[in-house]
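>>> curious how this folds, go ahead:
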Amino acid sequence: MTDAAPARSLTLQAPAKINLFLHVVGRRADGYHLLQSVFQLIDLADTLHFDLRTDGQIVLAEPLPGVAPEDDLCIRAARLLERAANRPLTGVTIRVEKRIPMGGGLGGGSSDAATTLLALNHLWQLGFKRAQLAELGLQLGADVPFFIGGGNAWVEGIGEQLTPLQLPRRRFLVVHPGVGVATPAVFKAPDLTRTTPSVIISDFVRAASASELFGRNDLQPVAERLEPAVKFAAQALPGSRMSGSGACVFAAFDCEAAANAALQGLRERNALPAQARMWVVSSLDQYPAAALAD
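Take a look at the predicted model:
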């Protein structure tokens, strides 16, 4: 009996994340900010298709509007892995069905990059360990190692220090107000809080078990000043919080019916501008592509 032929194509979901809180606790000498956060996976996801080629070329089918192919994080991830392999490879065509809003603070680009590293490590049979892929991923963005890690996590440092967390299953209503927020502008803002006292995991776990909001998002006041539509969305959705550097805000619910009722209420009140988008999503425990690595 012969071994099955190696796979030549893969289709994978690349889900988003939300920051249940985000504190800026300091700043390194190189300018990078030190954070504490909890990242929770949600089932709002891009779909990525990978098809091996025979000509060695790395090709992005249907580039995203306004993003040059060579700047796309999927292409950058593929080329980074190609350089790390340091040997001729078969090439690949990557096609992205984009659902996670760009500039939304949900980590869509980082998730796409992480799935690309995991998928191509498998298709190209490179044999890199997950820790090695996470180290490569950090060159693409601070959130990439989280997705490669495979599960929900307490996050520290610049985003590379991960402690796995078991989180209660929740439903969330996620609102994108129809604008993007420039992450560099948020972190460069002079009024950004950079000295929030550090917290400990056990405090967060106690709050989460009681379904209580914990901490805050230190980036939210700056994002709301830069883009007032973010503040408008947060005020329209009671109990909400911004994710990442914005622009999405979210609120947690114990059941889908409650989340759908909140969504319907926003629609009936015309509480948001026409360009806003809303999703009722579920939390996830595992990152789909992580099963491809050790």
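>>> CA atoms for contacts and neighbours, from now on please.
Fine.
>>> quick one: secondary structure of the spatially closest residue to Leu219 that is not a sequence neighbour?
The shortest distance from Leu219 to any non-neighbouring residue, by Cα to Cα, 6 or more residues apart in numbering, is to Ser245 (5.8 Å). Secondary structure state of Ser245, per DSSP: H, G, I helix; E, B strand; the rest coil, is coil.
>>> got a list of what Ser245 touches?
Neighbour list for Ser245: 104-105, 181-183, 186, 219-220, 223 [criterion: Cα atoms under 8 Å, 6 or more residues apart in numbering].
>>> closest to Asn260 out of those?
Gly104 (20.9 Å; Cα to Cα).
>>> tell me how many other residues surround the closest one.
26 (other Cα atoms under 10 Å).
>>> okay but it is in contact with Val230, surely?
No: checked against Cα atoms under 8 Å, the pair Gly104 and Val230 is beyond contact range at 10.3 Å.
>>> residues shared between the contacts of these two?
Shared contacts of Gly104 and Val230, counting by Cα under 8 Å, 6+ apart, come down to 246-248.
>>> TSV for those residues, including distance to Ile42 and neighbour count?
Listed next are those as TSV, based on distance: Cα to Cα, whole Å; neighbours: other Cα atoms under 10 Å:
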residue	distance to Ile42	neighbour count
Gly246	16	28
Ala247	16	31
Cys248	13	31
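>>> other SSEs contacting the longest helix along the chain?
What stands out as the longest helix in the chain, according to DSSP state H, is helix 108-123. Contacts defined by 3 or more Cα pairs under 8 Å, 6 or more residues apart in numbering; DSSP states H and E place helix 108-123 against strand 9-27, strand 33-52, helix 73-85, helix 130-138, helix 144-149.
>>> also this sequence, please, to line up against the first:
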Amino acid sequence: MEKSLNQSYFSYCKINLGLQVLNKRSDNFHNLSSIFVEVNLSDQLFFKPSDKVTVTSTNDIIANLKDNTIIKAYQVLERYAPVSKQHYNIHLVKNIPMGSGLGGGSSNAATTLNTLNALWKLNLTTEQLISIGSEIGSDVPFFINGKNQYVEGIGDKLSRLPNLKLSNYHILIINPNIHIDTAWAYRALKKGLQVPKRYPKFLDSNNQVNWGLLKNDFENVVFSTYPEISKLKEKLISREVLYAGLSGSGSTVYGIFDNKNEAMLASNLFPSYNTYITSSIA
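Just a heads-up that it's a prediction; the model follows:
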């Protein structure tokens, strides 16, 4: 690591504890209900003063994208910065699998917004950053604060869950390296405009997770189209797992264990896949 790359920031990913797609809106977006949990599998961003903004990465695909989420966040926040601002080269060390339902790109955007807000001394409020983040992507607002949040609407209605304690659990993440097109997944659900009268909130009366209530609507369409992903969940539920499910629209599948050794044993069931044993931030 170069000494000049001395301002580094972690950019964490998320899993969805349950995800229900409620209805399609008149603007063709969808309303959803989900618990987003920030976990400590992360990318790392390095900010180095430069004459102009550039983005480099350990991942060639991102490095060659002219409109990656880091650039988008930079350009959006430039509107609030003085002309005399310091530019930066941003180097991304990519560890979070791409296109996997873990929100890596959204997290990178939010980390960029938070970091530049501090480096440029813009003093934008959390609410302002959330609003700005929504211009970049529907998951970006969550990552402004991260931790555990109840997410509704199109990702713009956020409720913090400070009493939800998950850090003692062990989360096994399995990524099959299959790209799921999110737009296809929403179309495949064939949701109408009507909002269901009742839907589960996933939490019990003490604001703790009710594992029995959790479900992800995308599993039906994703598992039927990609049986390989379905088999990952089948293997997980053969172990002593509290819950196993798809994150987002996939393709990542995860299992939650209250015993780290059991999580490690379960990871041995997936020798040909990338696996990570992690835990929640909060």
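>>> picking up where we left off before, check the gap between the equivalent of the residue nearest to Leu219 of the first structure over in the second structure and Val221 of the second structure for me.
Alignment note (TM-score structural alignment): Ser245 of the first structure maps to Ser249 of the second structure. Distance, Ser249 of the second structure to Val221 of the second structure, by Cα to Cα, to the nearest Å: 9 Å.
>>> overlap of the contact sets of the two?
With Cα under 8 Å, 6+ apart as the test, Ser249 of the second structure and Val221 both reach Ala185.
>>> show me what contacts the residue nearest the centre of the first structure?
Taking Cα atoms, centre = their mean, the centroid of the first structure lies closest to Gly107, which sits 2.2 Å from it. Residues near Gly107 of the first structure by Cα under 8 Å, 6+ apart: 16-18, 143.
>>> looking at the residues you listed, spot the one nearest Ala114 of the first structure.
When these are compared for distance to Ala114 of the first structure (Cα to Cα), Asp143 comes out closest, at 9.0 Å.
>>> so who does the closest one touch?
Contacts here follow Cα under 8 Å, 6+ apart; on that basis Asp143 of the first structure touches 107, 110-111, 159-160.
>>> next one: Val144 of the first structure
By Cα under 8 Å, 6+ apart, the contact list for Val144 of the first structure reads 110-111, 113-114, 134, 137-138.
>>> for the contacts of Asp143 of the first structure, which one is nearest Arg206 of the first structure?
Looking across the contacts of Asp143 of the first structure and measuring by Cα to Cα, the closest to Arg206 of the first structure is Gly159, at 22.7 Å.
>>> just give me the neighbour total for the residue lying closest to the closest one once chain neighbours are set aside.
Leaving aside its sequence neighbours, Gly159 of the first structure sits nearest to Ala142 (Cα to Cα, 6+ apart; 5.1 Å). Ala142 of the first structure has 17 neighbouring residues, counting by other Cα under 10 Å.
>>> what's the match for Ala142 of the first structure in the second structure?
Using TM-score structural alignment, Ala142 of the first structure sits opposite Ser138 in the second structure.
>>> ok, that match to Asn108 of the second structure distance?
From Ser138 of the second structure to Asn108 of the second structure the distance is 13 Å (Cα to Cα).
>>> next: Pro200 of the second structure.
Counting by Cα to Cα - Pro200 of the second structure and Asn108 of the second structure are separated by 30 Å.
>>> could you do Trp184 of the second structure as well?
24 Å.
>>> more neighbours: the two, which one.
Asn108 (28 against 12).
>>> how about that one, what's its match in the first structure?
So Asn108 of the second structure corresponds to Asp112, using TM-score structural alignment.
>>> check the mean deviation of stretch 12-22 of the second structure from the first structure.
With mean Cα distance after the TM-score superposition for the first structure, stretch 12-22 of the second structure departs from the first structure by a mean of 0.5 Å once superposed.
>>> who touches Thr69 of the second structure in this structure?
Here Thr69 of the second structure is in contact with 105-106, 108-109, 136 (criterion: Cα under 8 Å, 6+ apart).
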